[in-house]
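Trainee: Quick one, fold the following:
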Amino acid sequence: MEKHHPIVAGTVGTTLMTLFSYMVAASKGEKFEEPALLAEMVEKLTKEKELARISGWTMHFAMGCSMAFVFQQIWKQTKTNPGIKQGLIAGVLSGLSGILIWKVVFKFHPNPPPIPFNRYYGHLLLAHVVFSMGVALTSRNYKNEKIQQSIGNEESK
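Mentor: Below you'll find the model as predicted:
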């Protein structure tokens, strides 16, 4: 796999997750948007609204690309061609990890946003399944495309 690939898969997965979170937030009238929550916490610490907004989105996508890299390394080491099953497994595991991370962040932040934690964490688990499915299927399609290109190059020799 090429070096930029985790960024592609991470961006696809994070975009799908973010769309899911914004749709759930709008339908439930809750504050479930990860980039906005991150931005709110940064703004409460820095008092810099624009910096906080940019930081929230940057942290969200950076974490998504980092997680995509980890997933791809696991799939590479286990010689697994990622698909729906691997996306579901990665989604549950990353969702549980994400819940733990958010719990720690909310616990240690001096003024965390007021959100309904139990409903947020349930949403977060589902959002990570959406994220991981996006990463798995993007990684699979990218890997298959690279294989086809390689076969085509061999046949033309």
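Trainee: okay, CA-based contacts and neighbour counts for the rest of this
Mentor: Noted.
Trainee: What residues sit buried inside the lengthiest helix in the chain?
Mentor: In the chain, ranked by residue count with DSSP state H as the criterion, the top helix is helix 117-155. Buried positions in helix 117-155, judged by neighbour count with 16 or more other Cα atoms under 10 Å: 120-121, 123-143.
Trainee: next one: stretch 70-80
Mentor: F71, Q72, W75.
Trainee: The last one sits in which helix or strand?
Mentor: Using DSSP states H and E, the secondary-structure element containing W75 is helix 49-77.
Trainee: contact partners of the helix or strand just after that helix?
Mentor: Following helix 49-77 in sequence order, the next helix or strand is helix 84-108 (DSSP H and E). Outside helix 84-108, the residues that touch it by Cα atoms under 8 Å, 6 or more residues apart in numbering are 71, 112, 121, 124-137.
Trainee: Another for comparison:
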Amino acid sequence: MNLYILLQIIISSIVATSVMTLFSYAVSAAAREIYKEPVLLTYVLHKTNINISSKTKVILGWFLHYVIGFLFVLVYHLLWYYEFLEISWTVSILFGVISGIIGIVSWIILFEIIPQKPNIDFKGYYIQLLLAHIIFAVSSFMIYKLFL
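Mentor: As a prediction, this is how the structure comes out:
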């Protein structure tokens, strides 16, 4: 993988993760719920027995959020690069739905393994999460395509 492609993936993932996060923060404010992925990742870290400071857990929550975004875009890139799927709006929406389902299942597992679940509307969160991942994938596609 050359530097140009790596930058394409990194920039696409940063923009897409940021757009998704803005959407989640907007829905959180509108619904008066905590649907913010970095905040919920920090919550999960607080409920585990990891012996690090609260500030480090907040930073780690944000870092993990962006790393996960990078990994999703890396998978999209590989599927596009090896021409398993075309680079298109339709495929980006499909990626968003699949990524959203993966995200929902992952959060269900995370919430099951911690001793105390957050006090949120889980159905609302999962609906928001699916939409957020569609926005993520479409944003990723739009930025990725600029590099072609």
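Trainee: ok so, going back, just put the buried residues of stretch 70-80 of the first structure in TSV and tack on distance to W57 of the first structure.
Mentor: Shown next, in TSV, are the buried residues of stretch 70-80 of the first structure (distance: Cα to Cα, whole Å):
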residue	distance to W57 of the first structure
F71	21
Q72	23
W75	27
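Trainee: Which part of the second structure matches stretch 92-107 of the first structure?
Mentor: Under TM-score structural alignment, the alignment places stretch 92-107 of the first structure onto residues 97-112 of the second structure.
Trainee: typo on my end, stretch 58-66 of the first structure
Mentor: Counting by TM-score structural alignment, stretch 58-66 of the first structure falls onto residues 63-71 of the second structure.
Trainee: That stretch vs the first structure, average distance?
Mentor: For stretch 63-71 of the second structure, the mean deviation from the first structure after alignment is 0.3 Å (mean Cα distance after the TM-score superposition for the first structure).
Trainee: Check which residues of that stretch are buried.
Mentor: Buried residues in stretch 63-71 of the second structure, defined by neighbour count with 16+ other Cα under 10 Å: L64, H65, Y66, V67, G69, F70.
Trainee: residues touching the second one, list them.
Mentor: I take that to be H65 of the second structure. H65 of the second structure makes contacts with T17, E37, P38, L41, as judged by Cα under 8 Å, 6+ apart.
Trainee: And the residue mapped onto A39 of the first structure from the second structure, how close does it get to E86 of the second structure?
Mentor: Mapped onto the second structure by TM-score structural alignment, A39 of the first structure lines up with T42. Distance of T42 of the second structure to E86 of the second structure, computed by Cα to Cα, to the nearest Å: 36 Å.
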